[in-house]
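> have a look at this prediction, sequence included:
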Amino acid sequence: MTDSTKKPEFREDDSWFSEAQLDRLAPADHADPAHSPIPTQMVSNGEYMPIGQTDKQKEVEARLAALSAQAAKRLGMSRRKFLTTTGGFAASFIAMNQVFGEFFDVRPIEMLMSEAYAAGGPPRDLFVFDDQTHIIRSSRTGPGNALRDIAEGNPNTFNPNNLPDELGRVNFPWNPALVGLPNLNSNFHLAQYMKDVYLDSQVTVAIMTNNNSAAIPGAGGSRPPKNVQESEANEILTAEQTMATRDWVNQLAGSTRMLGHGQLYTGTGNLWFIEEQIERLKPDSWKGYNIATAAKVDNDPNSDMMRWALDDPDVAYPTYAKIDEFARKDHGRILKEHPGFMNLSIHKGLQTNATTRDPRLGHPIDIPRAAGDWPQFNFIIYHSCIKPAFWVLNALNEVNSGVLREGVPDISWTTEMALLAAPFKNVYAEIGTTFASTVITFPTVCAHILGQLLKFMG
């Protein structure tokens, strides 16, 4: 029974502790008379018993007390007041470095000058926009995927022969923080996404995107979907789930922290779904995959959907026209509410074993005509159209081969894409996982890609 004499903010009734356990504990603010900016011992949220303060934590507390006393005296303020400033945070990091080793990039001057502390951190007006993020529906459980394996430095299907990277390392992780973590689908559920993107990174706004390259399982193997409904049932996320996630995040934040991609299901047989997305789901911009069997070219319920090209006047152009039609309605009302509505983000590349220059497999040959015929759209080419998928040894070999295209190493599909796109101001290159898959393991390739994109596309 709740004690009605306790103050409303009294929270012990909400803990899972027994009376005997509560007798052994004290509120966190009572146990920290120094009022350290960073706790110097374990603090429980009421679900578990905290362990006692360790010797090293006691040493951190003592060093922080000494540092803060000295700094406060020099600044002419009380130690408690000092600990509420950025200098107090700097002193905490310095104390931890002195005890545990140099883990934090902090200088003693930062205890005394807030300007120095600010100079060592991100700018106050830092804006980080992540233009491609994914989650998967929570019903998908079990083991994770090969992309996470290569990022963690595990054996993976992208490098099945365990070949060394440019620096001679085998299965070197893209991000050391991922090493040893279980590769599970739950890593890609919404709760983990919220932690990774909005709590553990500096992302300000992200786009929730999707992948409509679903294959329908069957007794004789997989087949293309025949309609949007079949495709969405087998995707990692439906269009409605994508936009519901966006709306939930923004409602939770009280501001625009997430945008959402509408799905480019092209062809005359899918125009109804483009309309439905616009009218009901209200996408901020669009995402499409040429390699996806997502084009319905007729109204035959038994015909398979197929891959498509950006410059196909019979398949892609009716879709562009439908989006453009809505953009022009009511004096451009949609563009005022969703300024990126005319942005078409197109997945291209990542086809290591492709043997033809087929735009339906992601080759960039279809970009110039589409960009020229539809100047009101922005074509954002994801992955910068690089041909090898995530393991780019082939690209390094091309750089080292001496073969040039317009004076630069001919990196398959990326160099050609940059040259084809160069005359068009409405074509952009997205680097995303292309940067991630090269900067650590193939830095020479990364440098050439960035240089070429800047040289030809600006």
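Cool, the structure landed.
> rest of the way, CA atoms for contacts and neighbours
Fine.
> what's the closest non-adjacent residue to the residue nearest the centre of the chain?
The centroid of the chain falls nearest to T133 when counting by CA atoms, centre = their mean (4.0 Å). Spatially, and ignoring its direct neighbours in sequence, T133 is nearest to M208 (5.2 Å; CA to CA, 6 or more residues apart in numbering).
> for that neighbour, what are its contacts?
By CA atoms under 8 Å, 6 or more residues apart in numbering, the contact list for M208 reads Q132, T133, H134, I135, T242, T245, R246, M258, L259, G260, H261.
> check it against this one:
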Amino acid sequence: MGSKTLPEEPPRLPIKLGSTTNGEYEPRPVSDRIRWVMRTALERADANARRLGMSRRSFLRSSCGAATVFLTLNEVSGCGGRYAIPEEAQTDPAAANVLEGDEFIFDVQTHHVSTDRPWWKTSRPTLANFLLTTPQANCGRSEKLECFDRDVFLKEVFLDSDTQLAVLSALWGTDDINAIHIDEEALTRKRVAQMEGSPRLRIHGIVLPKDESPQQTRERMHAMKERWKISAWKLYPVWTGDGTGYRLDDPATGLFTIREGLRLGIKIFAVHKGLPLPGNQGAFTSPIDVGPAAKAAPDATLLIYHSGYDPSIHEGPYDASGRSAEKGVNALIRSLEENGIGKRGNVYAELGSIWREVMKDPEQAAHVLGKLLVHLGEDRILWGTDAIWYGSPQDQIQAFRAFEISPEFQERYGYPALTPRIKRKIFGLNGARVYGVDVDEIRRAHANDAVMRERTEYRNDPNPSFRTYGPRTRRELLGLFRDEGPV
């Protein structure tokens, strides 16, 4: 199709710095600082592309394009963190290799939706209202929600990024409005499993202890274990059908579910904490109940999705006193400390959405990672990206590879250096241990399988979208809860 019928889209930076959310919180407006970075990085990309005799699009798809963005971001960052990239990486592909790596990357939080049933045809708020506000909704498919289906998921996660293993996590909502059912998750897993070199995908099962009777919850959990062979349970304490939520340490709901899961022999529980869902009671996104629940159920493994991150606050050094410990990462740390859950405990902090947000602010990123490393330890932090809500997770991977905590913050706050060894643990080795994955076996299986061959061929002529999925303004987020379905 010629350019006359399909005009070139406006250029997108390979590192997504614009304002957006995963549909679970109000987006922060783009700051003047980030606007300057985006504008300046694009200008420099034009100049660097001309210097190398490349088109701007080709340059932006290269490691040099990503390096240009990170180096520009360094210029407006504080003293806490930076991206360790040499200046010459903007025009020297060899120097830009710092953004590449061979780590085992296990993304423990990814998502896609089903388009096989009309879950969006309801007057109740659904995920569809959010998805239709995103740029990806205009991807060219005949039905807009197909832009978020399993085909797009497989491309964005396994072709456009270095992810090797992933967890397809369950979504909020009762069966009538839930964007993906357990059988649909299993179908995606089956499709991936048909490729040589598998497995590459694990799945979660959603549990709704306040929207079902105890007997219904038991039956649901038993079926998900026996029929669908899930790897872990997914809990959204903030979401209930009546909007009231529940506590993780409540014997009738949260603890009931945890104890039932342990009885069934699946001890991993992925718990949404932080990122308050609009229209629900924000108190139930707080991680203050994590410590008591972990103490009451020591045999359970709790993966705290988003690490309790609350976008309404700015993450600074840890402070256990006053309002600073009521929300965000500080609240999670305080809850664990008060209940004796430490570096060898049964709680893990997961980086989905939180890393995507703070990587735009290296000083805040240094505090988040530094606090988690000091209080939970390098063995209790898990890599997750919330893909595909933000498009391909490759920019998040590149950012983490290059990021470093400054010597000044190490000395002032006692944060450890973010070494390659620690990064390898966070990228995948910790998740592999939690899920019982034999990394060496997986690496051998993946060494030259169909996905790797296709990824290698695709990288010869890549077509990454660089799309940012998610509402970019408060108005777009509120669209998530308007009383109409997709058209």
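Noted; the coordinates are in hand. Remember, predicted model here, so these are calculated numbers, not experimental data.
> TM-score of the superposed pair?
Remark: TM-score between the superposed chains equals 0.53 [TM-score structural alignment, normalised by the length of structure 1]; 288 aligned residues with a CA RMSD of 4.4 Å.
> give me the neighbour count for R50 of structure 2.
Look at R50 of structure 2: counted by other CA atoms under 10 Å, it has 13 neighbours.
> returning to that earlier point: trace the residue nearest to the centre of structure 1 over to structure 2, please.
Per TM-score structural alignment, the equivalent position to T133 of structure 1 in structure 2 is T110.
> tell me which stretches of the stretch 251-400 of structure 1 form strands.
258-263, 285-289, 343-347, 378-382 (DSSP state E, counting those that start in this stretch).
> what packs against the second one?
Spelled out, that is strand 285-289 of structure 1. Contacts defined by 3 or more CA pairs under 8 Å, 6 or more residues apart in numbering; DSSP states H and E place strand 285-289 of structure 1 against strand 258-263, strand 343-347.
> could you say which of those strands is packed most deeply?
Highest mean neighbour count among these (mean count of other CA atoms under 10 Å): strand 258-263, with a mean of 26.
> tell me, it lands on which residues of structure 2?
With TM-score structural alignment as the criterion, strand 258-263 of structure 1 aligns to 201-206.
> the matching stretch vs structure 1, average offset?
Average distance, stretch 201-206 of structure 2 versus aligned residues of structure 1 after superposition (mean CA distance after the TM-score superposition for structure 1): 0.8 Å.
> and that stretch, how far out from the chain's middle?
Relative to the mean C-alpha coordinate of its chain, stretch 201-206 of structure 2 is positioned 15 Å out (CA atoms, centre = their mean, to the nearest Å).
> any chance you could list what contacts that stretch?
Contacts for stretch 201-206 of structure 2 (CA under 8 Å, 6+ apart): 165-172, 182, 185-186, 189, 192-193, 221, 224, 230-235.
> buried subset of the residues you listed?
Buried by 16 or more other CA atoms under 10 Å: 165-172, 182, 185-186, 189, 192, 221, 224, 230-235, out of those.
> how about the helices in the stretch 301-450 of structure 1?
316-328, 333-337, 367-373, 393-401, 414-421, 432-439, 443-457 (DSSP state H, counting those that start in this stretch).
> of these, flag the one that's most buried.
helix 414-421 (a mean of 23).
> quick one: it aligns where in structure 2?
With TM-score structural alignment as the criterion, helix 414-421 of structure 1 aligns to 329-336.
> average gap between that stretch and structure 1?
Stretch 329-336 of structure 2 versus its aligned partner: 1.4 Å mean (mean CA distance after the TM-score superposition for structure 1).
> ok, back up a step: among the buried ones among the contacts of stretch 201-206 of structure 2, which lie within helices?
Those of those mapping onto helices are I182, E185, A186, R189, V192, M221, M224, per DSSP state H.
> list just the nearest of the residues you listed to D116 of structure 2.
Nearest to D116 of structure 2 among those: E185, at 12.0 Å, using CA to CA.
> with adjacent residues omitted, what lies nearest to that closest one?
E185 of structure 2 sits nearest to I203 (CA to CA, 6+ apart), 6.5 Å away.
> how near is that neighbour to K190 of structure 2?
Going from I203 of structure 2 to K190 of structure 2 by CA to CA, to the nearest Å gives 11 Å.
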